[in-house]
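1. the sequence and its predicted three-dimensional model are supplied below.
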Amino acid sequence: MPVSRVISEASTLERVDTSAAQSGRTAALDGRSVRRHALGVTDRSAISNEQWERMAPLVASLHRRGTRGRSDRRFVEAVVWLLRTGSPWRDLPASFGRWGSVYQRFRRWAAAGRWEALRQALGADRAVDELLLIDSTIVKAHPHAAGARSGQSSEALGRSRGGFTTKVHAVVSSGGRLVRFVLTGGQVNDVTQATRLVPGLQGRAVVGDRAYDSDEFLACIREQGMAAVIPSLANRKIQRALEARMYALRNVIERFFGRLKAFRRVATRYDKTAASYAAALALADSMIVLSGWAA
């Protein structure tokens, strides 16, 4: 047989094998599914069967209409895939459905507060006697996050030393559960949001760094029957004693922020509206809870 014909047949077989590998086959892997797309990208289904069993009844309770003609799991997995990869909406793989439909449903849920309701339902088992750790983290905003009709300041975008940024102010329990969070522009001082975060919460003490040493905030903590484990500013005439072992637990909230930023669409903000970014953050926290992570 001529060499040229052998080479031609080998090339044909290689193209057939490649086509089969890219044909959208699905295989099982640790209770997840592996999808192979035409671009050669392998996508893991973001939610295991065990996680979905816990999440499914909560998701079903968030919408009044039935699920006929649509898959809640595929929808949630699509959004989680975007959170993990940081991809644009238009690059959503076709196996998750039309990107426009997924985006519109995500926006409806964000506007209705359903992602936050899901987060709170999953984290409802927090012990009330835990410490409350308060801190903030800066998130870089992509240039595409600009341009909202309502203006940047009303969408929690601003300018800080880090450039175009958003700041996430949060309270996390000593067990590693996100209790409450607020979004502002990156230039906003931490202590200005402290009195929005703590009211109505229960715990043994509030732990924060020197940025939270404010008479108003300290009074707010005392009124709720909690202790304040916050170092005194250097210019205070009377320095407060500090419980060192409690203060050392601040590492929990720092590690929690690290977990959140493992989701690329949280680590960098692409969303124009604060509602959409808050929804992404809420879903990321839900996935952390489902993963079983705890401090």
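-> Ah, there it is. Numbering: from 1, shown residues only.

2. contacts, neighbours, all on C-alpha from now
-> Fine.

3. would you say residue 63 is within a helix?
-> No: Residue 63 sits outside any helix when classified using DSSP: H, G, I helix; E, B strand; the rest coil, being coil.

4. what helix or strand is residue 228 on?
-> strand 227-229 (DSSP states H and E).

5. give me the contacts around that strand.
-> Strand 227-229 has contacts (Cα atoms under 8 Å, 6 or more residues apart in numbering) with 204, 205, 206, 207, 208, 218, 221, 222, 242, 243, 246, 247.

6. between those residues, which sits nearest residue 54?
-> Nearest to residue 54 among these, counting by Cα to Cα, is residue 204 at 29.7 Å.

7. list the contacts for the closest one?
-> Residue 204 neighbours (Cα under 8 Å, 6+ apart): 129, 130, 131, 132, 226, 227.

8. tell me the one of the residues you listed nearest residue 165?
-> Nearest to residue 165 among the contacts of residue 204, with distances taken as Cα to Cα, is residue 132, at 25.5 Å.

9. chain center to stretch 89-105: distance?
-> 19 Å (Cα atoms, centre = their mean, to the nearest Å).

10. ok, the closest residue to residue 273 other than its chain neighbours - how many residues close by?
-> Distances taken as Cα to Cα, 6 or more residues apart in numbering place residue 155 nearest to residue 273, at 5.3 Å, with adjacent residues excluded. Neighbourhood size, residue 155 [other Cα atoms under 10 Å]: 23.

11. how close does residue 155 sit to residue 190?
-> Distance, residue 155 to residue 190, by Cα to Cα, to the nearest Å: 17 Å.

12. please apply the same query to residue 5.
-> 72 Å.

13. who has more neighbours out of these two?
-> With neighbours defined as other Cα under 10 Å, residue 5 and residue 190 compare such that residue 190 has more, 19 against 10.

14. where along the chain do the strands fall?
-> 26-29, 32-36, 42-44, 132-141, 158-160, 163-173, 178-185, 205-207, 227-229, 268-269 (DSSP state E).

15. and here's the other structure:
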Amino acid sequence: MGRGDLTNAGWDRLESFLPAGGTRGGRWSDHRRVINGVLYRVRTGVQWRDLPERFGPWETVYKRHRRWSADGTWAMLLSKVQAAEDAEGQIDWDVSVDSTTVRAHQHAAGARKTPAATAPQKGASQRAEQADPAAETGRPAGSGTQIRECLGRSRGGFTTKIHLAADGRCRPLALVLTPGHHGDGPQLEPVLEQVSVPRTGVGRPRTRPDRVLADKAYTSRENRRYLRRRGIPHTIPERRDQQKHRRNRGSRGGRPTGFDREHYKKRNAVERAINRLKGFRAVATRYQKRAYTYLGTITLAALII
């Protein structure tokens, strides 16, 4: 077992959930060796062709990762582990929401336009399944493909943005990708809609946190209205311009929003979760052209965490 490979305890937790058959009815090659190969690449960020020979043919490792990213196998494994943790009371349901910008490598550009049948798995950008808008807007060809693949231009350059919700123990619960120039506030609802931890016994998955914590980027009225509608207590500071506007309106401005400074101190959990995710070099820099394969890479990193 090499450094960074699955431990025996980790393999025991995953083995029973892994699919047994291949695409033609046969059995896949050793799952543990292939998963260790994917982990090596996610941890180091090397090109697939440079994988050490001990992981077997690099094409096998790459194709397995691409397939499991597309069909949701990585997401399924993450939900199974989350369910087991929740059953043991190991999930802190004070959930923090934030985002981080990831620089995309030049090799991440140039994805070909693909039919809707190959759309990314659940959790990718909400615009991933829309048609290429370039013909309607007059923008250069391929710009719609970049939006669909969650690539955009921001202050950081050619970037993708990862929006995530993390529990109080600094572990990701939900992930959403958008182009790098998209704002944080509008993604609060899509991120929280992805929070779904199954029950190990009878019952619906748990989808409602005990409390949501977020910074001023999420302080819009729409977000607060959405949280109140779902009955989720929240700790989100109000921007000064919003406070001034509310006071200027007098009684029509409504009551001040509640803000608990002690609860807000726990928001650093999502910052620490982002720091742990970016310890994986293939997460800290995006090399994949397709959004669903990059989301699969992040999901695997969250699974290991």
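-> Noted; the coordinates are in hand. Owing to the predicted nature of the structure, the values given are computational and were not obtained by experimental measurement.

16. circling back to that earlier point, which of the contacts of strand 227-229 of structure 1 tops the neighbour count?
-> Neighbour max across these (other Cα under 10 Å) = residue 207, 26 neighbours.

17. so residue 177 of structure 2 versus residue 62 of structure 2, what's the distance?
-> From residue 177 of structure 2 to residue 62 of structure 2 the distance is 21 Å (Cα to Cα).

18. between these two, which is the more surrounded one?
-> Taking neighbours as other Cα under 10 Å, residue 177 of structure 2 and residue 62 compare with residue 177 leading, 26 against 17.

19. structure 1: which residue goes with that one?
-> Alignment note (TM-score structural alignment): residue 177 of structure 2 maps to residue 183 of structure 1.

20. spatially nearest residue to its match (excluding sequence neighbours)?
-> residue 168 is the one closest to residue 183 of structure 1 (Cα to Cα, 6+ apart), at 4.9 Å.

21. map that neighbour across to structure 2 for me.
-> So, by TM-score structural alignment, residue 168 of structure 1 is matched to residue 162.

22. and that match, how many neighbours?
-> That count, for residue 162 of structure 2 with other Cα under 10 Å as the rule, works out to 24.

23. quick check: closest non-adjacent residue to the residue nearest to the spatial centre of structure 2.
-> Centroid check for structure 2 by Cα atoms, centre = their mean gives residue 175 as the closest residue, at 2.1 Å. Closest residue to residue 175 of structure 2 apart from its sequence neighbours, by Cα to Cα, 6+ apart: residue 164 at 4.6 Å.

24. thought the one you found was touching residue 95?
-> No: using Cα atoms under 8 Å, residue 164 of structure 2 makes no contact with residue 95, being 10.0 Å away.

25. how about the contacts made by the equivalent of residue 70 of structure 2 over in structure 1?
-> If you follow residue 70 of structure 2 across to structure 1 using TM-score structural alignment, you land on residue 111. Listed by Cα under 8 Å, 6+ apart, the contact set of residue 111 of structure 1 reads 275, 276.

26. residues in contact with the residue nearest to residue 175 of structure 2?
-> 97, 98, 99, 172, 173, 174, 175, 176, 191, 270.

27. mind running it again at 10 Å?
-> Residue 164 of structure 2 sits next to 95-100, 171-177, 187-188, 190-192, 194-195, 270, 273-274 when contact means Cα atoms under 10 Å, 6 or more residues apart in numbering.

28. helices of the stretch 1-150 of structure 2, residue ranges please.
-> Assigned by DSSP state H, counting those that start in this stretch, the helices in the stretch 1-150 of structure 2 fall at 8-15, 31-44, 58-71, 73-87, 134-137, 143-148.

29. who wins for proximity to residue 110 of structure 2 among the ones you listed?
-> helix 143-148 (8.1 Å).

30. packing partners of that closest one?
-> helix 134-137, strand 172-179, helix 291-304 (3 or more Cα pairs under 10 Å, 6 or more residues apart in numbering; DSSP states H and E).

31. equivalent range in structure 1 for the last one?
-> Taken onto structure 1 by TM-score structural alignment, helix 291-304 of structure 2 occupies residues 274-287 there.

32. ditto for the shortest one
-> Correspondence between helix 134-137 of structure 2 and structure 1 is not established for any residue, with TM-score structural alignment as the criterion.

33. narrow the contacts of strand 227-229 of structure 1 to those in helices?
-> Judged by DSSP state H, these include 218, 221, 222, 246, 247 as members of helices.

34. just put the residues you listed in TSV and tack on distance to residue 70 of structure 1.
-> Converted to TSV, these look like this (distance: Cα to Cα, whole Å):
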residue	distance to residue 70 of structure 1
218	50
221	47
222	50
246	48
247	48
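
35. out of those residues, flag the one nearest to residue 231 of structure 1.
-> Using Cα to Cα, these come closest to residue 231 of structure 1 at residue 247, 8.8 Å.

36. contact partners for the closest one?
-> Applying Cα under 10 Å, 6+ apart, the residues near residue 247 of structure 1 are 131, 133, 206, 207, 208, 209, 229, 230, 231.

37. the second one matches what in structure 2?
-> Taking TM-score structural alignment, the alignment pairs residue 133 of structure 1 with residue 96 from structure 2.

38. count the neighbours of that match for me.
-> 29.

39. list the contacts for it?
-> 164-168, 170, 172-173, 209, 211-215, 234-235, 264, 266-271, 273.

40. again, but for residue 242 of structure 1
-> 228, 229, 230, 231, 232.

41. so what corresponds to it in structure 2?
-> In structure 2, residue 242 of structure 1 lands on residue 259 (TM-score structural alignment).

42. how far away is that match from residue 213 of structure 2?
-> Going from residue 259 of structure 2 to residue 213 of structure 2 by Cα to Cα gives 10 Å.

43. identify the contacts common to these two.
-> 234, 235, 236, 237.

44. out of those residues, flag the one nearest to residue 104 of structure 2.
-> So of those, ranked by how close each gets to residue 104 of structure 2 (Cα to Cα), first place is residue 236, at 30.3 Å.

45. aligned partner of that closest one in structure 1?
-> Match for residue 236 of structure 2 (TM-score structural alignment): residue 230.

46. for that match, give its distance to residue 275 of structure 1.
-> With Cα to Cα as the criterion, residue 230 of structure 1 and residue 275 of structure 1 are 31 Å apart.

47. next one: residue 208 of structure 1
-> Counting by Cα to Cα, the gap from residue 208 of structure 1 to residue 275 of structure 1 is 27 Å.

48. same check, this time on residue 181 of structure 1
-> On the measure of Cα to Cα, residue 181 of structure 1 and residue 275 of structure 1 end up 13 Å apart.
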